[in-house]
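Chemist: Sharing a model that was predicted from the sequence below.
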Amino acid sequence: MKFSKFVFSATLLLVSAFMISTAHAATNTVQDVIDETYVQPDYVLGYSLTPDQQTQTLSLLGYDSSKDTQVKTLTTSAYAQIMNVADDASLQLYSSVKIQKLASSETLTVEIVTPENITKVTQDMYRNAAVTLGIEHAKITVAAPIAVTGESALAGIYYSLEENGAKVSDESKALAQEELSALSTINAENQGSQGYDADKLNVALTDIKKAVAEGGDNLTEDQVRKVVEDTLENYGLKDVLSADHITLIVNFALNLSHSSVIKSSGFKETLSSLKDSIVSNAKSTFKDINLNFDASGVIESSKGFFASIWQQIVNLFSQFFG
């Protein structure tokens, strides 16, 4: 009997160690690299910039030649590899970025210093995508000397991270790009539509992503769709967006639920900070809206998933070694 209890206890310890090591493996290496490597801000310039435009863009990004030394160029070949597209010399890359680390107590911020030239992507779309990429606290500055969509700037962020040693998974890159594409498409196609508001969409997405993180990878498509539709309804967007637009969000959320991104220890906390920041800046936009809406309510049972698995393990070994 003592031997049986010893085996039971040892097995539980092994299972515990496995679960802890699995959780540790999901630690956000992207943020670790930013914290440890970005002693100076890192600049990534688009390949298509002329020398004069490079100088202009660096100035817009706040470049200080007396101390800043980390300046890179995103080439078409690097862009093609990052975005998994064909290398085409005709690719036009103008959007440029600066990434600098912040203290862990600060939040993720994005500033577009040339909003008139970034025509399709808003700062909060960049922030939402950056959270999905695994960035928790950093300052990202975006600029372009001519009018461009701004979608390729995300590739500049990937490039900076990877060049500094971060292991950005293809999964994370694909998800962030899918999210940015979905948000920018929905925003562009709903400009001027009665009842539409980009701030509400971005906040709704933080709630959706947080609910997906709560539910984990056992969510069904029906559960994810319910989360999306209930959340959009809470923010007054369900009847504003088209069925195709809602499906774009559902597909992204479902892909996110199956990814390792949601296992990062700081993922939900960063989403909460992002939501608070958008709401604070938008002021009266969220008047009479329930900001405490629980998007995960429809998948409440999923929250106890791992606890349930653990209890089943305990019960199993108790049966054999009781």
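Modeler: All right, it came through fine. Numbering: from 1, shown residues only.

Chemist: make it CA atoms for all contacts and neighbour counts henceforth
Modeler: OK.

Chemist: Show me what the lengthiest helix in the chain is packed against.
Modeler: Longest helix in the chain by number of residues (criterion: DSSP state H): helix 2-25. Secondary-structure packing of helix 2-25 (3 or more CA pairs under 8 Å, 6 or more residues apart in numbering; DSSP states H and E): helix 305-321.

Chemist: Which parts of the helix it packs on count as buried, going by neighbours?
Modeler: Residues Phe317, Phe321 are the ones in helix 305-321 that count as buried (16 or more other CA atoms under 10 Å).

Chemist: OK, contacts around the residue nearest to Gly134 when sequence neighbours are not counted?
Modeler: The shortest distance from Gly134 to any residue other than its chain neighbours is 5.9 Å, reached at Val30 (CA to CA, 6 or more residues apart in numbering). Counting by CA atoms under 8 Å, 6 or more residues apart in numbering, Val30 makes contact with Leu133, Gly134, Ile135, Leu161, Ala166, Lys167, Val168.

Chemist: distance of Val30 from Ser259?
Modeler: Here Val30 is placed at a distance of 15 Å from Ser259 (CA to CA, to the nearest Å).

Chemist: Kindly report the same for Leu133.
Modeler: For Leu133 relative to Ser259 (CA to CA), the value is 11 Å.

Chemist: So the two - more neighbours on which side?
Modeler: Legend: neighbour count by other CA atoms under 10 Å for Leu133 and Ser259, higher for Leu133 (26 against 16).

Chemist: Any idea how far stretch 20-38 is from the middle of the chain?
Modeler: From the chain centre to the centre of stretch 20-38 is a distance of 15 Å (CA atoms, centre = their mean, to the nearest Å).

Chemist: Equivalent analysis for stretch 24-40, please.
Modeler: What separates the centre of stretch 24-40 from the centre of its chain is 15 Å, taken as CA atoms, centre = their mean.

Chemist: Now that stretch: buried residues?
Modeler: Neighbour counts over stretch 24-40 (16+ other CA under 10 Å) mark Thr27, Asn28, Thr29, Val30, Gln31, Val33, Ile34, Asp35, Thr37, Tyr38 as buried.

Chemist: Helices of the chain, start to end?
Modeler: Using DSSP H, the helices found in the chain span residues 2-25, 29-37, 51-60, 76-83, 123-133, 153-163, 170-190, 198-215, 221-234, 243-257, 267-282, 305-321.

Chemist: hang on, the earlier thing: tell me the two of the contacts of Val30 that are most distant?
Modeler: Spatially, the most separated pair among the contacts of Val30 is Ile135 and Lys167, at 12.4 Å (CA to CA).

Chemist: who has more neighbours, these two?
Modeler: The neighbour count for Ile135 versus Lys167, taken as other CA under 10 Å, is higher for Ile135 (24 against 14).

Chemist: Take this one as well and set it beside the first:
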Amino acid sequence: MLKKRTLTLWLLLMGLVTVGTLTSRTQTAQAADTWQNAVVTLGTTLTDSQKQGTIDTLTKNLSDSSDYQTLTVTGDTLVTYLNPSGSSFTSSSNVWSSAAIEKTSSGSGINVQILPYNGKNNITTITEDQYKNAALTAGVSDANIYVTSAVPIDGSGALAGVYAAFAQNGANLNQKQVNAAQNEINTLSDITDANKDKDGYTDEQLNNAVAGAKTQMAKEGTNISTGDITTIVNNQIEKNNLQNVITNNQKQQIVNLLVEVRDSGALSSSDFKAQAKKLSTDIVANAKDIFNKLDTQENRNFFQQLWTNVKNFFTNLFG
């Protein structure tokens, strides 16, 4: 009888522990997943009229244009997220560029669109693909990000707003990764600016090379050597037909930024490789007219395989 009571008591305790564990896990998951609706970040310098114009511009593409939070991005926001990477913003810095961020289903990747304000693209420096690569490095995953500005500006405020929006929703991004992302923005922007008038160069090719390099780095893991990163960069530059455009100095800058990405801890994320691969796929898909014309080994292999398949078809048909 005593044994039976002891067994019953033991089973009851185990049941309580199991229920407690499941409840704890459920609560933890709910606490981590606080992103209920989109976030619209608004630069603190915007006038009331510009704020409304910015909201109208940013929310029109949201899955629910009437359900969103707002977050004001101030000079302090810039100081918090951008100064650790070397920027020199102050609490009184002006902020105009703004963003809307909504989380999307797992595996959908990072989508960025720069939206014109009153018919004009006022983001003067950062491109859509540069935003995507920076967001990936910072630890962002599966999100639609819309960016605009009421006045011509480089677009840094919008990116700081993205970081702040994730923090507001319980996903504080690793500052080392944010620093690497900011240095990446600066590096890629400078390279694109230096090569913008050269034949055979586009920002899409550069960002696809960097996204491809990140994918390969993630496959190798967190202990990948600087030498291996250099080899990967060389391969990606050639794959994207930039070997006759990118200078050795620019190539070294890319290697340096990817070493910083490695050292930031970004590669330890299970999402990083999948997000990087999706990013590369999306860049190519969105710029088919550019990538279809590239005289790369990959394209040559594709057409050779296509011709081989055609020959095999007719051989089998009439053979």
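Modeler: Ah, there it is. Since the structure is predicted, the reported quantities are computational estimates derived from the model, not experimental observations.

Chemist: Fetch the TM-score of the aligned pair.
Modeler: TM-score for the superposed chains, counting by TM-score structural alignment, normalised by the length of the second structure: 0.75, backed by 263 aligned residues with a CA RMSD of 2.6 Å.

Chemist: Quick check: Ser242 of the first structure vs Ser193 of the first structure, distance?
Modeler: Distance from Ser242 of the first structure to Ser193 of the first structure, by CA to CA: 11 Å.

Chemist: Name the residue in these two with the higher neighbour count.
Modeler: Set Ser242 of the first structure next to Ser193 and count neighbours by other CA under 10 Å: Ser242 wins out with 14 against 11.

Chemist: Now do the same for the more buried one: its match in the second structure.
Modeler: Counting by TM-score structural alignment, Ser242 of the first structure corresponds to Thr247 in the second structure.

Chemist: could the helices of the first structure be laid out in a markdown table, adding distance to Leu108 of the first structure?
Modeler: Formatted as a markdown table, these follow (distance: least, CA to CA, whole Å):
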| stretch | distance to Leu108 of the first structure |
| --- | --- |
| helix 2-25 | 23 |
| helix 29-37 | 11 |
| helix 51-60 | 20 |
| helix 76-83 | 23 |
| helix 123-133 | 7 |
| helix 153-163 | 14 |
| helix 170-190 | 15 |
| helix 198-215 | 13 |
| helix 221-234 | 23 |
| helix 243-257 | 20 |
| helix 267-282 | 7 |
| helix 305-321 | 30 |
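
Chemist: For Thr69 of the first structure, find the nearest of those helices.
Modeler: Closest approach to Thr69 of the first structure among these (CA to CA): helix 51-60, 11.6 Å.

Chemist: Give the other helices and strands that the closest one contacts.
Modeler: Packing partners of helix 51-60 of the first structure (3+ CA pairs under 8 Å, 6+ apart): strand 42-46.

Chemist: gap between whatever helix or strand Phe303 of the second structure lives in and the chain center?
Modeler: Per DSSP states H and E: Phe303 of the second structure is located in helix 297-318. Chain-centre distance of helix 297-318 of the second structure: 36 Å, with CA atoms, centre = their mean.

Chemist: corresponding residue for Asn256 of the second structure in the first structure?
Modeler: Per TM-score structural alignment, Asn256 of the second structure is aligned with Asn251.

Chemist: From Arg225 of the first structure, how far out is its match?
Modeler: Taking CA to CA, one finds Asn251 of the first structure at 9 Å from Arg225 of the first structure.

Chemist: any idea which residue sits dead centre in the first structure?
Modeler: Thr132 (1.6 Å; CA atoms, centre = their mean).

Chemist: Return the residues in contact with the corresponding residue of the second structure for that one.
Modeler: For Thr132 of the first structure, the aligned position in the second structure is Thr137, judged by TM-score structural alignment. Listed by CA under 8 Å, 6+ apart, the contact set of Thr137 of the second structure reads Gln177, Val178, Ala180, Ala181, Val261, Ala266.

Chemist: go again using 7 Å as the cut-off
Modeler: Gln177, Ala180, Ala181, Val261, Ala266 (CA atoms under 7 Å, 6 or more residues apart in numbering).

Chemist: same check, this time on Lys273 of the second structure
Modeler: Counting by CA under 7 Å, 6+ apart, Lys273 of the second structure touches Thr215, Ala218.

Chemist: Could you report the distance from the closest residue to His258 of the first structure other than its chain neighbours to Glu179 of the first structure?
Modeler: Once flanking residues are discounted, His258 of the first structure sits nearest to Asp217: 4.7 Å by CA to CA, 6+ apart. Noted for Asp217 of the first structure: a distance of 18 Å to Glu179 of the first structure, by CA to CA.

Chemist: so what corresponds to Thr285 of the first structure in the second structure?
Modeler: Match for Thr285 of the first structure (TM-score structural alignment): Ile290.

Chemist: do Ser59 of the first structure as well
Modeler: Using TM-score structural alignment, Ser59 of the first structure pairs with Asp56 in the second structure.

Chemist: ok, how many other residues are close to its match?
Modeler: Close neighbours of Asp56 of the second structure, defined as other CA under 10 Å, add up to 13.

Chemist: For Glu184 of the second structure, see how far away it is.
Modeler: From Asp56 of the second structure to Glu184 of the second structure the distance is 30 Å (CA to CA).

Chemist: Also Thr281 of the second structure?
Modeler: 20 Å.

Chemist: And for Asp271 of the second structure?
Modeler: Applying CA to CA, the value for Asp271 of the second structure to Glu184 of the second structure is 19 Å.

Chemist: Compare neighbour counts for the two and give me the winner.
Modeler: Set side by side, Asp271 of the second structure and Glu184 show more neighbours around Glu184, with 25 against 19, by other CA under 10 Å.

Chemist: In the first structure, what residue corresponds to the more buried one?
Modeler: Using TM-score structural alignment, Glu184 of the second structure sits opposite Glu179 in the first structure.

Chemist: Contact partners for that match?
Modeler: Ala129, Phe252.

Chemist: returning to that earlier point: would you mind listing the buried residues in the longest helix of the first structure?
Modeler: Going by neighbour count (16+ other CA under 10 Å), the buried part of helix 2-25 of the first structure is Phe8, Leu12.

Chemist: OK, contacts around Asn240 of the second structure?
Modeler: Gln205, Ala209, Thr296.

Chemist: ok, now Gln113 of the second structure?
Modeler: Gln113 of the second structure neighbours (CA under 7 Å, 6+ apart): Glu128, Ile145, Tyr146, Val147.
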